[in-house]
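[1] Make a model of this:
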Amino acid sequence: MMLVGDGARLVDVAGDRTLAGEELAAEVAASGARLAELPAGVLFARMSVDLASVLRYLGAFESGRAVALIDPALDADVLAGLVARFRPAAVLAAPDGDVPDGYTARDGDWVRDSAEGVVPHPDLAVLLPTSGSTGNPKLVRLSRQAVLANAEAIAEVLGIDAEEVAPTSLPLHYSYGLSVLNSHLLRGATVVVEPSGVLGRGFWDAVNEHKCTSLAGVPYHYEMLRRLKFDPEKYPSLRTLTQAGGKLRNDLVAEFNDKIRAAGGQMFVMYGQTEAAPRMTTVPSDRLAEKLGSAGPALPGGSFVIKRDDGEETTHPKIVGEVVYRGPNVMMGYAENEAELAEGDVMGGVLSTGDLGYLDEDGFLFITGRLKRIGKVFGNRVSLDDLEQAARSAGVGIDVVAAVPAGDKVVLFAEGVDKDTCKAAARALSERLHLHTSGFDVRPIDTVPLLASGKIDYRTLEGQV
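    Purely as a prediction, here's the structure:
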């Protein structure tokens, strides 16, 4: 199965150009041919929201060249660490600045000097970094089959066909944004490539001009759209809203569901992880109001069980435990270095999500928390431990700090500091992770509470959020 289906179109708003049919196929093939000339090894592609980035990705995918999709705003030191650990054949659309040892700048890329490199496993297609903007991210290894299976399942439950027109409302290095691209191209639909995002004026001009039919957003987007008094009636072609990237509060789900239904459309709430390529559930739009708070049933081809504290798995309703997913879209495993790129599938289609939750009597999943210390900032997964370290190393005078998740932001309690120090810390975290400062709520606290073991009492702090 090819990723780019018959009839698929790419509309490049910035370049005022549309690629379709034989012309699109030729551009994708030409991209693949250029990539084939590079040395052996994985490719690193810095994925901006532009036509060139999309064609590089499609050229790699369709030609069987494993490609890691990299945030173009990733800190230079983190990128340098990834290059050192994985020795990519090339860094495509390389940043300005010093070229790493062993690489040569060529036509805007960094190309490895040595022809010697680890050949990735033949099933490996796409690699996406885990949360790690503040540390050393691992790469999630996704097979071609996993990517295609997930794109097909999403297209099925959302009813995507050749008439759909989706704008690029999310970054393309982000698994949710990539899944929008994949699921539409697979079904021969249209993707409108527009870089300014949901809060940009140019984006909404493009929605109207190109008659976009759907909008994908994370909770932060819906919070902002509410403040902006978004009215789907102003965009007659828009008939589908989708939400993933973290839990949107129930009142906003209800509000936007009511708005889009009043305009004759529908809303879908989804749940996933990068490790699942990335979607695992979708709440059917006609049951959204009835199942507020739910992540929905598993996608076609997938299933859930709940792992209890005693290690036993169950599907009985209302029993809370770790959510375990099985499906064809589960990753092959992680890679922490170049050698691991050659490994095969070590997961067997089973993903222990690290999320706590339960199933109801209809098989709808409800997420209640996290086993591990991961938070989300505007849909971006971040390590809470990494955030604490970043706050301590920011040079603003914070030594003792505890981070806890709080919906679509993170609260950090800083011991013995004033409010100005807290503001400075929030700015530092914002600059480091390239996310808006409002996502980091840094609060002063007299003493960070500890457990008898001397470890931070995070549960008490979570009760203060």
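
[2] make it CA atoms for all contacts and neighbour counts henceforth
    Fine.

[3] I'd guessed Ala153 sits against Leu299; true?
    Yes - assessed by Cα atoms under 8 Å, Ala153 is found in contact with Leu299 at 6.3 Å.

[4] And whichever strand or helix holds Asp251, what's buried?
    Using DSSP states H and E, Asp251 maps to helix 250-262. Buried residues in helix 250-262, counting neighbours by 16 or more other Cα atoms under 10 Å, are found at Val253, Ala254, Phe256, Asn257, Asp258, Lys259, Ile260, Arg261.

[5] Stretch 217-225 now?
    Those would be Gly217, Val218, Pro219, Tyr220, His221, Tyr222, Leu225, for stretch 217-225 by 16+ other Cα under 10 Å.

[6] Greatest separation within those residues: which pair is it?
    Val218 and Leu225 (10.9 Å; Cα to Cα).

[7] So which elements touch the lengthiest strand in the chain?
    Scanning the chain for the strand with the most residues, using DSSP state E, yields strand 350-359. Counting contacts by 3 or more Cα pairs under 8 Å, 6 or more residues apart in numbering; DSSP states H and E, strand 350-359 packs against strand 303-307, strand 321-326, strand 365-370.

[8] gap between that strand and the chain center?
    18 Å (Cα atoms, centre = their mean, to the nearest Å).

[9] Go through that strand and flag the buried ones.
    Val350, Leu351, Thr353, Gly354, Asp355, Leu356, Gly357, Tyr358, Leu359.

[10] Contacts only, for the third one.
    Contacts of Thr353 were listed using Cα atoms under 8 Å, 6 or more residues apart in numbering, and they are Gln273, Glu322, Val323, Val324, Tyr325.

[11] Now the second one, please; I'll put the structures next to each other:
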Amino acid sequence: MTLLGVGARLIDVTSGRTLEGEELDTEVTRVGAALSLLPPGALFARMSVDLSSVLNYLGAFEAGRAIALIDPALDADVLAGLIERFRPAAVLSAPDASAPEGYGVSDGHWVRESAEGVEPHPHLAVLLPTSGSTGNPKLVRLSRGAVYANADAIAEVLGIDRHEIAPTSLPLHYSYGLSVLNSHLVRGATVVIEPSGVLGRGFWDAVNEHKVTSLAGVPYHYEMLRRLKFDPAKYPTLRTLTQAGGKLRDDLVAQFNDKIREVGGRMFVMYGQTEAAPRMTTVPAERLAEKLGSAGPALPGGSFAIRREDGSETTHPKIVGEVVYRGPNVMMGYAEDEAGLAAGDEYGGVLATGDLGYLDEDGFLYITGRLKRIGKVFGNRVSLDDLEHAVRSASVGIDVVAAVPAGDKVVLFAELPEGDGAKAICKDAAKALSERLHLHTSGFDVRPIDTVPLLASGKIDYRSLEAQV
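    Next up is the predicted model:
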């Protein structure tokens, strides 16, 4: 089981280097052999958008080494906590800071000095944190089979073949960005590694120079492209748009669908979770206008059911409940610490998503809300409880705060007396969250409120706050 299909190619814009065919296979094998010599345990890889990060990932996958993909901008204290809990064999592309106790420095990596460590389960391939840069994240355990099955299913529904050329428009530690890489390489397509992203100066030059055929984005990207008056006619080879990472407004889906169809292209809207490696649905491009607001049918090999409050499941149309997904791409489970890496498959291909929704007569899924306290900021999953804690501990003058999801951002209601002083404090809180999560301040709408509403139990009345968003 390999991610490198016949014809797979990597183009690194920064160095001008292209790897394909035997040269790519040799380089991935070389990196994998070096990683195999490291002590037992999972590898941590700080995944910048660069060639070395991609080769570390592919080398580990091909060599059978479990690898956790870490945001290179992750707060030092959060990274330290992960290292303490999981005792990785090495931290690849380590920070410039001093290595933690028990680790030495070798070729830019932190390598564990002790040869004693828990051997990960032999099926375990990829580990992804659950909550970005906040709190005390668990690691999602994805098997080789799950990663491969999802890459293959995505490639099938999007029609990816060796003629497709995709850019790294998303971070590689982010499950959606990783799936773009996987789904193209597995079908022998090309991935253009360009670090500046959709809003960067060099990105669109690379799109034209390397004849890029597709673009993947989260709702924030499409909001920005709308403001920049994006015109696909300026990029003759770009004919496929894909969107996931949160719900994009229906009017923008229609707008971008119209734009790309005018030049003979297509747009796909998708739904997924990291726990599903990560995608579960794709709306067929030819039905997107007809099914606005839908997440689409399940990917090949997958299926949906709706779980009622009594625990029973149904596939009857229009019944709202928790969305349950079944498929070969479902995670093995979560890991809280090093010992959890050795566990086998605890989910059996069944994922209770925590999302509320319903199916229509054609089996298309519609998401209507969330069961759990999770929000998304520009496609990045964040714990709302952790955001509240971060605001309270930011020393900006906020003691009582309640966070609620609001599409592709989070609204935080801060208990403060109204006035200019309150507005300044709210701006400081948004800035503190932006700096902590390395996301733009516009993703955090901090608002003053006289009194945060409470339920009779004394708990915050989040539902009434959501009604004010």
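
[12] TM-score for the pair, please.
    The TM-score (TM-score structural alignment, normalised by the length of structure 1) is 1.00; 465 aligned residues with a Cα RMSD of 0.5 Å.

[13] The longest strand of structure 1 vs structure 2, mean deviation?
    Its aligned residues in structure 2 lie a mean 0.2 Å from strand 350-359 of structure 1 after superposition (mean Cα distance after the TM-score superposition for structure 1).

[14] could the buried residues of helix 250-262 of structure 1 go into CSV alongside distance to Leu387 of structure 1?
    CSV is the format used below for these (distance: Cα to Cα, whole Å):
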residue, distance to Leu387 of structure 1
Val253, 29
Ala254, 32
Phe256, 32
Asn257, 34
Asp258, 37
Lys259, 37
Ile260, 37
Arg261, 39
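
[15] To Leu292 of structure 1, which of the helices and strands packed on strand 350-359 of structure 1 lies closest?
    Across these, Leu292 of structure 1 has its closest neighbour in strand 365-370 (9.6 Å, Cα to Cα).

[16] what's near enough to touch Glu27 of structure 2?
    Going by Cα under 8 Å, 6+ apart, Glu27 of structure 2 touches Leu55.

[17] Quick check: it vs Val192 of structure 2, distance?
    Relative to Val192 of structure 2, Glu27 of structure 2 is positioned 17 Å away (Cα to Cα, to the nearest Å).

[18] same deal with Pro448 of structure 2?
    Applying Cα to Cα to Pro448 of structure 2 and Val192 of structure 2 gives a distance of 44 Å.

[19] In terms of neighbours, single out the busier of those two.
    Neighbour totals were compared for Pro448 of structure 2 and Val192, and Val192 leads with 25 against 20 (other Cα atoms under 10 Å).

[20] In a helix, that one, correct?
    No - judged by DSSP: H, G, I helix; E, B strand; the rest coil, Val192 of structure 2 forms no part of a helix; its state is strand.

[21] Wait, it touches Pro167, no?
    Yes - judged on Cα under 8 Å, Val192 of structure 2 makes contact with Pro167 at a distance of 4.5 Å.

[22] Need the counterpart of Arg427 of structure 1 in structure 2.
    The equivalent of Arg427 of structure 1 in structure 2 is Lys431 (alignment by TM-score structural alignment).

[23] ok now do the nearest residue to Asp345 of structure 1 once chain neighbours are set aside, which residues does it touch?
    Spatial nearest neighbour of Asp345 of structure 1, chain neighbours left out: Met332 (4.1 Å); criterion: Cα to Cα, 6 or more residues apart in numbering. Counting by Cα under 8 Å, 6+ apart, Met332 of structure 1 touches Leu124, Val140, Arg141, Leu142, Ser143, Gly344, Asp345, Val346, Met347, Gly348, Gly349.

[24] outside of stretch 428-443 of structure 2, which residues touch it?
    Applying Cα under 8 Å, 6+ apart, the external contacts of stretch 428-443 of structure 2 come out as 73-75, 132-134, 377-378, 387, 390-391, 394, 396, 408-410, 444-446.

[25] Mind doing that once more with 7 Å?
    Contacts to stretch 428-443 of structure 2, defined as Cα atoms under 7 Å, 6 or more residues apart in numbering, come from residues Ser133, Thr134, Val377, Phe378, Val391, Ala394, Val396, Lys409, Val410, Phe444, Asp445, Val446.

[26] Tell me which two in those residues are the farthest apart.
    Every pair of these checked by Cα to Cα; the farthest is Phe378 and Val396, at 24.2 Å.

[27] Which one of those two is surrounded by more residues?
    Taking neighbours as other Cα under 10 Å, Phe378 of structure 2 and Val396 compare with Phe378 leading, 21 against 15.

[28] Map that one onto structure 1.
    By TM-score structural alignment, Phe378 of structure 2 lines up with Phe378 in structure 1.

[29] how big is the offset of the helix or strand encompassing Glu22 of structure 2 relative to structure 1?
    For Glu22 of structure 2, the enclosing helix or strand under DSSP H and E is helix 21-36. The superposed helix 21-36 of structure 2 is, by mean Cα distance after the TM-score superposition for structure 1, a mean 0.4 Å from where its aligned residues fall in structure 1.

[30] What residues sit buried inside that helix?
    Neighbour counts over helix 21-36 of structure 2 (16+ other Cα under 10 Å) mark Leu24, Asp25, Glu27, Val28, Thr29, Val31, Gly32, Leu35 as buried.

[31] starting at the chain centroid, how far to it?
    Computed by Cα atoms, centre = their mean, the separation of helix 21-36 of structure 2 from the middle of its chain amounts to 26 Å.

[32] matching residues in structure 1 for the following helix or strand past that helix?
    For helix 21-36 of structure 2, the following helix or strand on the C-terminal side (DSSP H and E) is strand 43-46. The alignment of strand 43-46 of structure 2 onto structure 1 (TM-score structural alignment) covers residues 43-46.
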